[in-house]
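S.K.: predicted model, plus sequence, below.
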Amino acid sequence: MELDLDYELWPFYDVIVGDKYVIGIVRASNQRAYVWHRESGRFLGEMMPYGKGPGEAINVGSAVFIDDSTALLFDMGLSRATVYRLTPDGFSFDDVIDTAAWSSGAI
């Protein structure tokens, strides 16, 4: 697997390798997530999680693939998970899930 890493995105805090995509979480002032198409190695961009309000600082704590074209980015400080749909040409925001309900048993 070869990825286009010519973006000075270092150091990686975590790397999540899925069947079709790779997500790299970079440790910076705010942890950010970047995604690559695995087969082509093409860099698709930064997946920005959505906060509770405009301009709110967010940190990607972890990420997971729920199928071969859907990823969740977690910010446990804000109790949010952001859902993204992935394609070989890019990705799109799909939804925000309030993860506070997960720990309260309200789901």
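M.R.: Received it, and whenever you're ready, just let me know what you need. Numbers count the residues shown, from 1 in each chain.
S.K.: going forward, measure contacts between C-alpha atoms and count neighbours the same way
M.R.: OK.
S.K.: quick one: the helices in this protein?
M.R.: 100-104 (DSSP state H).
S.K.: so which residues of it form strands?
M.R.: Ranges of strands in the chain, per DSSP state E, are 12-17, 21-26, 32-37, 43-47, 62-67, 70-75, 80-87, 90-98.
S.K.: adding mean neighbour count and distance to residue 104, write these out as TSV.
M.R.: Shown next, in TSV, are the strands of the chain (neighbours: other CA atoms under 10 Å; distance: least, CA to CA, whole Å):
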stretch	mean neighbour count	distance to residue 104
strand 12-17	15	27
strand 21-26	23	27
strand 32-37	23	27
strand 43-47	18	27
strand 62-67	16	20
strand 70-75	22	17
strand 80-87	21	14
strand 90-98	15	11
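S.K.: for residue 83, see how far away residue 34 is.
M.R.: According to CA to CA, to the nearest Å, residue 34 and residue 83 sit 14 Å apart.
S.K.: sorry, wrong one. I was asking about residue 21.
M.R.: Residue 21 sits 15 Å away from residue 83, going by CA to CA.
S.K.: below is an additional structure, to be compared with the one above:
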Amino acid sequence: MTREEIYNSIWTIAQEEVTSQGYRFAADAEGQIKEFIRHGVYNNMTATDIFNGSKIAEAERNMREICQELCRRERQRNQHIIVESRTFTATRFQFCPRYPFC
């Protein structure tokens, strides 16, 4: 896979995971998570990692877990159906370090 294909795959996973729980990303949170994914794929994954199926699967699994936590936190905070920027920021710090994102 190319880095762009990995990025697109992980972004799709993030969208599907959040949508499956009845949420969507606020515009600013969407920008943050896209940058989070881009940084992980383009800066933290090595040339070897992008051809390693288990590393790609680990990145995908970690993104699912992060998105599940985003939705869990939003459910606790309010009745909105939007994952907000501040929720993403708090969750990111809880999950780091997490391959390959941080």
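M.R.: In hand now; what should we look at? These numbers come from a predicted model, not from an experiment.
S.K.: any idea what the TM-score comes out to?
M.R.: The TM-score (TM-score structural alignment, normalised by the length of structure 2) is 0.31; 54 aligned residues with a CA RMSD of 4.3 Å.
S.K.: what segments of structure 2 are strands?
M.R.: Counting by DSSP E, the strands of structure 2 are 24-25, 82-83.
S.K.: what is the last one packed up against?
M.R.: The one in question is strand 82-83 of structure 2. Strand 82-83 of structure 2 is packed against strand 24-25, helix 53-77, with contacts defined by 3 or more CA pairs under 8 Å, 6 or more residues apart in numbering; DSSP states H and E.
S.K.: cutoff 6 Å now
M.R.: Packing partners of strand 82-83 of structure 2 (3 or more CA pairs under 6 Å, 6 or more residues apart in numbering; DSSP states H and E): strand 24-25.
S.K.: one step back: can I get the strands of structure 2 in a markdown table with distance to residue 5 of structure 2 and mean neighbour count?
M.R.: As requested, the strands of structure 2 are exported to a markdown table (distance: least, CA to CA, whole Å; neighbours: other CA atoms under 10 Å):
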| stretch | distance to residue 5 of structure 2 | mean neighbour count |
| --- | --- | --- |
| strand 24-25 | 21 | 22 |
| strand 82-83 | 25 | 22 |
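S.K.: export those strands to JSON lines and tack on distance to residue 74 of structure 2?
M.R.: Conversion of the strands of structure 2 to JSON lines gives the following (distance: least, CA to CA, whole Å):
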{"stretch": "strand 24-25", "distance to residue 74 of structure 2": "11"}
{"stretch": "strand 82-83", "distance to residue 74 of structure 2": "6"}
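S.K.: residue 13 of structure 2 is nearest to which of these?
M.R.: Smallest distance to residue 13 of structure 2 across the strands of structure 2 (CA to CA): 12.6 Å, for strand 24-25.
S.K.: can you name the residues in contact with that closest one?
M.R.: 82-83 (CA atoms under 6 Å, 6 or more residues apart in numbering).
S.K.: how does it look with 10 Å?
M.R.: 14-19, 30-33, 70-71, 80-85, 88 (CA atoms under 10 Å, 6 or more residues apart in numbering).
S.K.: how close does the closest residue in space to residue 46 of structure 1 that isn't next to it in sequence sit to residue 102 of structure 1?
M.R.: Distances taken as CA to CA, 6 or more residues apart in numbering put residue 34 closest to residue 46 of structure 1, at 4.3 Å, once the chain neighbours are dropped. Using CA to CA, residue 34 of structure 1 is found at 26 Å from residue 102 of structure 1.
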